[in-house]
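[1] pasting the sequence and the predicted model now:
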Amino acid sequence: MSSNRPNGFSAAKAVVLSLGVCLSVGLTAEAPAQAASPTTAVARVTTVAAQHKLTRKQRNEHIAKPLVKKRWAHGYKKQFPCLVKLWNRESSWNHKAHNPWSGAYGIPQALPGKKMRSAGKDWKTNPATQIKWGLKYIKGRYKTPCGAWSHMRRTGWY
């Protein structure tokens, strides 16, 4: 079977290089102004994810990758796996995850969920908005995803 992706790229890894810039047959790089829109990026990633049969978890992880790279550029290779473990445990990367006992919501399990309004009006439905809020929260409270993951392992919460 022939592939139009660069050598070494799986369908999942080739989907998103950064918010707004997709690598896949039929998609082109967007102008920088369009790349800034999380809603546009999520719609584009969702379309590509459907074409490549990515799970919601894979799609949301791909949305997070460039945001983690931007925030922790020098430690990305160490920090991203910690974030994956943290949010696997919290929500399995489900942007609609809701804890009925605590009221925590979304990928980062914000408590209360409406805290994420500070990242965007679409905080209930947009994984990119939730991810941006969650990364800012982690940076402010734990400095890094590995710091948050370490705290989670010690206490059971972050």
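    Alright, I've got the coordinates.
[2] could you use CA atoms for every contact and neighbour count after this?
    Will do.
[3] spatially nearest residue to the residue nearest the centre of the chain, not counting backbone neighbours?
    When CA atoms, centre = their mean is applied to the chain, the residue found nearest the centroid is Ala64 (2.7 Å). The shortest distance from Ala64 to any non-neighbouring residue, by CA to CA, 6 or more residues apart in numbering, is to Ile131 (6.3 Å).
[4] next one for the comparison:
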Amino acid sequence: MLEGNRVSRISVRGFAVASATAVTTVGAVVGVASGSTQTPADNLEATADDATLLADIPAGQQAQVQTASLSQQADAQAIAADSAAKKSAEEAARKQAAEDAVSKQKAAEKAEKEAKERKEAEKVASRSASRDSSDFPTQGSYSIGEIQAMARQMVPADQFQCFSNIVDHESSWNYRATNASSGAYGLFQALPGSKMSSAGSDWQTNPATQIKWGLGYMDGRYGSPCGAWNFWQANHWY
């Protein structure tokens, strides 16, 4: 065994076999040239047997064996390092993907919250910007277009279509519409019509006063014109 170098016996033996094989090949060629009767195959077999008995190698060749062993160790270490680096990269990628998913979810929740807040703010602004019946000058008569224009300025924008649907079905925007059998009156066919006096004494002749009353009635009883319209669709009255 090699002292101090701690070269494995397998590595030494492998090197010895390879060296012996090379020497035997040269000897076989020389034998043939000199007329020897021993065949190359016999020489190879004898040399292999001799090689298996080598416990050590010549001191001059120890450095070569040691270099080969260190090269193998370096290759093994490089493979292990590559595997560790790949595993680390995969773990980092998984961690980053999880963090990105959480960030996207938080961003979506924030955007949804901000959109909801904007909608509420717009609703409040729309209500605060609504005009009162007293803001409109009185006239001797009003066209459907004028009545609808007043309603658009008094009813919140997001509720106007529902409001308009009810007026369409109740009076077709005729502020003087009268039900001959019941006595229901005005844009909303209030019964009796006099209940609209709570919004103004000119309830019979001023559509703005009727709009004010109708909007208050829908908000008070159904929460909003759309709430009233939902009820109307189910019952055909409100």
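    Done, it's in. Computed from a predicted model, the values in this text were never measured in an experiment.
[5] quick one: TM-score?
    TM-score of the superposed chains, computed with TM-score structural alignment, normalised by the length of structure 1, equals 0.63; 110 aligned residues with a CA RMSD of 2.5 Å.
[6] what sits against the residue nearest to the centre of structure 1?
    Ala128, Ile131, Lys132 (CA atoms under 8 Å, 6 or more residues apart in numbering).
[7] any idea how far Ala41 of structure 1 is from the alignment partner in structure 1 of Thr178 of structure 2?
    Counting by TM-score structural alignment, Thr178 of structure 2 lines up with His98 in structure 1. According to CA to CA, to the nearest Å, His98 of structure 1 and Ala41 of structure 1 sit 24 Å apart.
[8] which helices and strands does the helix ranked longest in structure 2 pack with?
    Within structure 2, and with DSSP state H defining each element, the longest helix by residue count is helix 62-129. Judged by 3 or more CA pairs under 8 Å, 6 or more residues apart in numbering; DSSP states H and E, the packing partners of helix 62-129 of structure 2 are helix 9-34.
[9] structure 1: matching residues for the helix it packs on?
    So helix 9-34 of structure 2 sits over no part of structure 1, by TM-score structural alignment.
[10] the helix or strand that comes right after that helix to helix 9-34, inter-axis angle?
    Heading C-terminal from helix 9-34 of structure 2, the first helix or strand you meet, by DSSP states H and E, is helix 40-52. Between helix 40-52 of structure 2 and helix 9-34, the angle comes out at 150 degrees (axes from the mean of the first three to the mean of the last three CA atoms, to 10 degrees).
[11] now do stretch 120-128 of structure 1: everything it contacts.
    38-39, 42, 60, 63-64, 95-96, 106-107, 114, 116-117, 129-130.
[12] where in structure 2 does it align, residue-wise?
    Counting by TM-score structural alignment, stretch 120-128 of structure 1 sits on residues 200-208 of structure 2.
[13] with adjacent residues omitted, what lies nearest to the match of Thr178 of structure 2?
    Per CA to CA, 6+ apart, closest to His98 of structure 1 is Tyr105, 4.6 Å.
[14] the one you found: how many residues sit nearby?
    Tyr105 of structure 1 has 26 neighbouring residues, counting by other CA atoms under 10 Å.
[15] do the same with the one 10 residues further on
    When neighbours are counted by other CA under 10 Å, Lys115 of structure 1 registers 13.
[16] for Gly103 of structure 1, see how far away it is.
    12 Å.
[17] residues in contact with the residue nearest to Ala64 of structure 1?
    Per CA under 8 Å, 6+ apart, neighbours of Ile131 of structure 1: Ala64, Ile107, Pro108.
[18] residues contacting whichever residue in structure 2 pairs up with the last one?
    Per TM-score structural alignment, the equivalent position to Pro108 of structure 1 in structure 2 is Phe188. Contacts for Phe188 of structure 2 were tallied using CA under 8 Å, 6+ apart; they are Ile166, Val167, Glu170, Ser171, Gln210, Gly214.
[19] now tabulate the residues you listed in JSON lines and tack on neighbour count and distance to Thr52 of structure 2.
    Below are the contacts of Phe188 of structure 2 laid out as JSON lines (neighbours: other CA atoms under 10 Å; distance: CA to CA, whole Å):
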{"residue": "Ile166", "neighbour count": "24", "distance to Thr52 of structure 2": "108"}
{"residue": "Val167", "neighbour count": "21", "distance to Thr52 of structure 2": "111"}
{"residue": "Glu170", "neighbour count": "20", "distance to Thr52 of structure 2": "114"}
{"residue": "Ser171", "neighbour count": "18", "distance to Thr52 of structure 2": "116"}
{"residue": "Gln210", "neighbour count": "29", "distance to Thr52 of structure 2": "118"}
{"residue": "Gly214", "neighbour count": "22", "distance to Thr52 of structure 2": "113"}
